[in-house]
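**Student:** mind looking at a prediction? Sequence and model below.
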Amino acid sequence: MDNMERVRVLVVDDSALVRKLMSTMLACDPAIEVVGTAADPLIAREKIKQLNPHVLTLDVEMPRMDGLTFLENLMRLRPMPVVMVSSLTVEGADVTLRALELGAVDFFAKPDSDLASRFGESAQEICHKVKMAAITRPRARTAVRKLDVPPRLSADAVLPRAQTAGTRGGSPLIAVGASTGGTEAVRVLLEAMPPDAPPILVTQHIPAAFSGPFAARMDRCSAMRVCEARDGQPIQSGHVYIAPGSHHLLVMWDGARYVCRLHDGPAVNRHKPSVDVLFRSLAASAGAATVAVLLTGMGDDGARGLLELHQAGATTLVQDEESSVVWGMPGSAWKLGAASEMQPLDHIAARLLALTRQTHTSATSA
């Protein structure tokens, strides 16, 4: 779409109240135009033909045809950027993760039944997601309500930067950061890992109610053991630790081993968990024993953290633009010179394993 053109959005939801609130929230951004709404997928199908929207917001549960069936048909017959709208429940999380597998770009998790009570915060989030969705494929009238934007904090708000990086003995660690498109990218990566792979720490931008179901879903598709990280949990080979959606994940050395630490500090780069926080903790505690990768995602969270890891002697890489849903985070890191190499998604698992073997060999021969 043209850079000067407003993002045309069709809102699909069976609730008249939610359709009204979503339309009002999206109208807060002058770069977005809500061209229509639909109460169910069959109406939406006709309005897509009539209105030619750039982005669809799609409710998970609707009459006449459920959101997943409609999404699957849409991606087969007329692929377009879709942002799913789901509830913060275990069931909502599972269905939303399935929608991302089917091709949805991102999701907006309704905080509760009363969206109006958190209007400004919710509006900022959905507008940002819709605008980013609009540029994920090559294929933005009403009165504008100014939004209050919270201050953007760095990793300093959670963990001071260490003056020197430590490198401990034992197996190397793999660190992964991701955002938009990341749930699928992480799945592709983990499916290719053997059961005895080095420990993997993952920070994926995800709501608190979704991180547990996401970890359980990854556990079912990976030969490694995947879990939502717990505070004080020892870090072991063959295990994957997913940052909870409510806390930052840090890696610390407790004198004998690496352990997970959870930090309930402020959002960093407007994210909690933040990739920058994970990467900074590893720069301080593991240094050159770390192999880190920054996957697809909007914004730049993780870019400066990856640079800190690179400067601490870690091996760093990013996902390439062609295989990324959004080349924001990896692109920012690449432009900073934070990564030693860039790889397509389907090559990253093998490359991480090769690099950890090299890192381990270098450490044992030193």
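**Tutor:** Thanks, I have the structure now. Numbering: from 1, shown residues only.

**Student:** rest of the way, CA atoms for contacts and neighbours
**Tutor:** OK.

**Student:** now the strands for this protein?
**Tutor:** 7-12, 32-38, 55-59, 82-87, 106-110, 173-178, 200-204, 225-228, 239-242, 248-253, 258-263, 290-294, 315-319, 341-343 (DSSP state E).

**Student:** save the ones you listed as TSV, and put in mean neighbour count too.
**Tutor:** Listed next are those as TSV, based on neighbours: other Cα atoms under 10 Å:
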stretch	mean neighbour count
strand 7-12	26
strand 32-38	20
strand 55-59	25
strand 82-87	24
strand 106-110	22
strand 173-178	26
strand 200-204	26
strand 225-228	20
strand 239-242	24
strand 248-253	25
strand 258-263	20
strand 290-294	28
strand 315-319	27
strand 341-343	17
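
**Student:** mind putting these in a markdown table, distance to residue 219 included?
**Tutor:** Listed next are those as a markdown table, based on distance: least, Cα to Cα, whole Å:
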| stretch | distance to residue 219 |
| --- | --- |
| strand 7-12 | 32 |
| strand 32-38 | 36 |
| strand 55-59 | 27 |
| strand 82-87 | 22 |
| strand 106-110 | 21 |
| strand 173-178 | 16 |
| strand 200-204 | 13 |
| strand 225-228 | 5 |
| strand 239-242 | 9 |
| strand 248-253 | 19 |
| strand 258-263 | 18 |
| strand 290-294 | 20 |
| strand 315-319 | 23 |
| strand 341-343 | 24 |
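
**Student:** so who does the residue nearest to residue 176 when sequence neighbours are not counted touch?
**Tutor:** Take residue 176 and drop its neighbours on the chain: the residue closest to it by Cα to Cα, 6 or more residues apart in numbering is residue 202, 4.7 Å away. Residues in contact with residue 202 (Cα atoms under 8 Å, 6 or more residues apart in numbering) are 175-178, 240-243.

**Student:** against that first model, consider the following:
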Amino acid sequence: MSVALTTAPIPNSTRQRPLRVMVVDDSVVIRGLISRWIEAEPDMVVVASLRTGLEAVNQLERADPDIALLDIEMPELDGISALPRLLAKKRDLIVIMASTLTRRNAEVSFKALSLGASDYIPKPESTRASGAAEIFHHDLIQKIRSLGGKVRRTAPAPAPAPARHATVVPLLAPGVERAREAQLRLQPVPAEPPQPVRHAFSTQAPRALLIGSSTGGPQALMTLVADLGPVIDRFPVLITQHMPPTFTTILAEHLARSSRRPAREAIDGEVVKPGRIYLAPGGRHMRVVRHGAEVAIALDDGPPVNFCKPAVDPLFTSAIDVWQSGVLALVLTGMGSDGMRGGKAIVAAGGSVIAQDEATSVVWGMPGAAANAGICAAVLPLNQIAPKLVRVFSGDRS
């Protein structure tokens, strides 16, 4: 006697479907340039190239994008007005706001983040300047790919394909069947992926808090500093957020309001004091140096580090010479791995590193790199980071 068992077909390819991108910009030159860049990537496709926010709202269902690149200044319906209407139609749409580097556009971009945009990208004043165009190209593709990673992870698994054929298997006698079941029960269960190694907190009291962040960072930082008053009042807080000029000026103002403490872009040569938040200005790396008994800010116009300027690693590594083992570094949401090498150096010098967890990160690139390197004393959701920092700076070393 026999029974027919169906077998699933072997998939022809394990490639994921490309990310579907909608480009919305009133400049035909910009739309064409961005569309060519996206179409050149094997994991992306342009599903719509549109001139106004109104066209984007009207064609959203037909195009069904995963990601919308949305200009701020457009006729008929601008980006900030189109944003809530797009998200009302598709709640999980990832929106990247695009704007030139003006104070007004920076303020609008921050408003867009509060309304549900996932990120922003500054457009160069002219695409004729090769350096500016290359940076814009690199940053745009990286943002689309990094933010699109969550789309792929949360997409439902495809339904099993119909069987190609049936295989005839002999029906086993009861005794043989029981032996086979026993053998199957003895098969090893696949192990869960190993968890990142945790490094113990430093036994030395921290003397400064250093923070690095990128994509999703502005929202995370404003949430964090609102509950960080007891730390800010007693210790200096230095932040590097991947962000261009003008945008960092606006971010510092937002941080001051959220923390109810002084916060501003750092000034070259100024003395670092407790009770203040120092933000690396866009376009310049921020380091700290010792001048006798005092610690001062040192800004430089060197080349990008990890494709970023400002970058986190220069701040992290410079702090070791100043505070030795008294450095506590925090790596928040962001794409790439900036902060991981500096974090390694901090831990090697006796300091500590904390990272934001994957579930609460917009992109788990930077904190994920630090966590997977085994240098973190804790990997925490965003709402648990401020309470933990308050405890650590108050003497808790667990």
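**Tutor:** Cool, got the structure. These numbers come from a predicted model, not from an experiment.

**Student:** which one of the strands of the first structure lies nearest to residue 282 of the first structure?
**Tutor:** Among those, the nearest to residue 282 of the first structure by Cα to Cα is strand 248-253 (5.9 Å).

**Student:** where does stretch 324-335 of the second structure end up in the first structure?
**Tutor:** Under TM-score structural alignment, stretch 324-335 of the second structure corresponds to residues 287-298 of the first structure.

**Student:** what angle sits between the helix ranked longest in the second structure and strand 44-50?
**Tutor:** The single longest helix within the second structure, with elements called by DSSP state H, is helix 130-154. Orientation check (axes from the mean of the first three to the mean of the last three Cα atoms, to 10 degrees): helix 130-154 of the second structure against strand 44-50 gives 110 degrees.

**Student:** buried ones in helix 130-154 of the second structure?
**Tutor:** Using 16 or more other Cα atoms under 10 Å as the test for burial, helix 130-154 of the second structure gives 133, 136-137, 139-140, 143-148, 151.

**Student:** reformat the residues you listed as CSV; add distance to residue 321 of the second structure.
**Tutor:** Conversion of the buried residues of helix 130-154 of the second structure to CSV gives the following (distance: Cα to Cα, whole Å):
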residue, distance to residue 321 of the second structure
133, 37
136, 34
137, 36
139, 32
140, 35
143, 34
144, 37
145, 36
146, 34
147, 36
148, 39
151, 42
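
**Student:** would you agree residue 20 of the second structure is in contact with residue 69?
**Tutor:** No: counting by Cα atoms under 8 Å, residue 69 is not a contact partner of residue 20 of the second structure; they are 10.9 Å apart.

**Student:** first-to-last residue distance for stretch 79-99 of the second structure?
**Tutor:** One end of stretch 79-99 of the second structure to the other measures 10 Å (Cα to Cα, to the nearest Å).

**Student:** could you do stretch 22-41 of the first structure as well?
**Tutor:** 17 Å.

**Student:** repeat for stretch 237-254 of the first structure
**Tutor:** 17 Å.

**Student:** residue range for it in the second structure?
**Tutor:** With TM-score structural alignment as the criterion, stretch 237-254 of the first structure aligns to 274-291.

**Student:** and the matching stretch, how far out from the chain middle?
**Tutor:** Relative to the centre of its chain, stretch 274-291 of the second structure is centred 22 Å away, using Cα atoms, centre = their mean, to the nearest Å.

**Student:** next one: stretch 80-100 of the first structure
**Tutor:** Using Cα atoms, centre = their mean, the distance between the centre of stretch 80-100 of the first structure and that of its chain works out at 13 Å.

**Student:** again with stretch 223-230 of the first structure
**Tutor:** With Cα atoms, centre = their mean, you get 17 Å for stretch 223-230 of the first structure.

**Student:** quick one: contacts for the aligned partner of residue 103 of the first structure in the second structure?
**Tutor:** Aligned counterpart of residue 103 of the first structure in the second structure: residue 116 (TM-score structural alignment). If you count contacts by Cα under 8 Å, 6+ apart, residue 116 of the second structure has them with 83-84, 87, 95.

**Student:** what does residue 176 of the first structure give?
**Tutor:** Contacts of residue 176 of the first structure by Cα under 8 Å, 6+ apart are 200-203, 292-295.

**Student:** before we move on, the earlier item: tell me the counterpart of the residue nearest to residue 176 of the first structure in the second structure.
**Tutor:** So residue 202 of the first structure corresponds to residue 239, using TM-score structural alignment.
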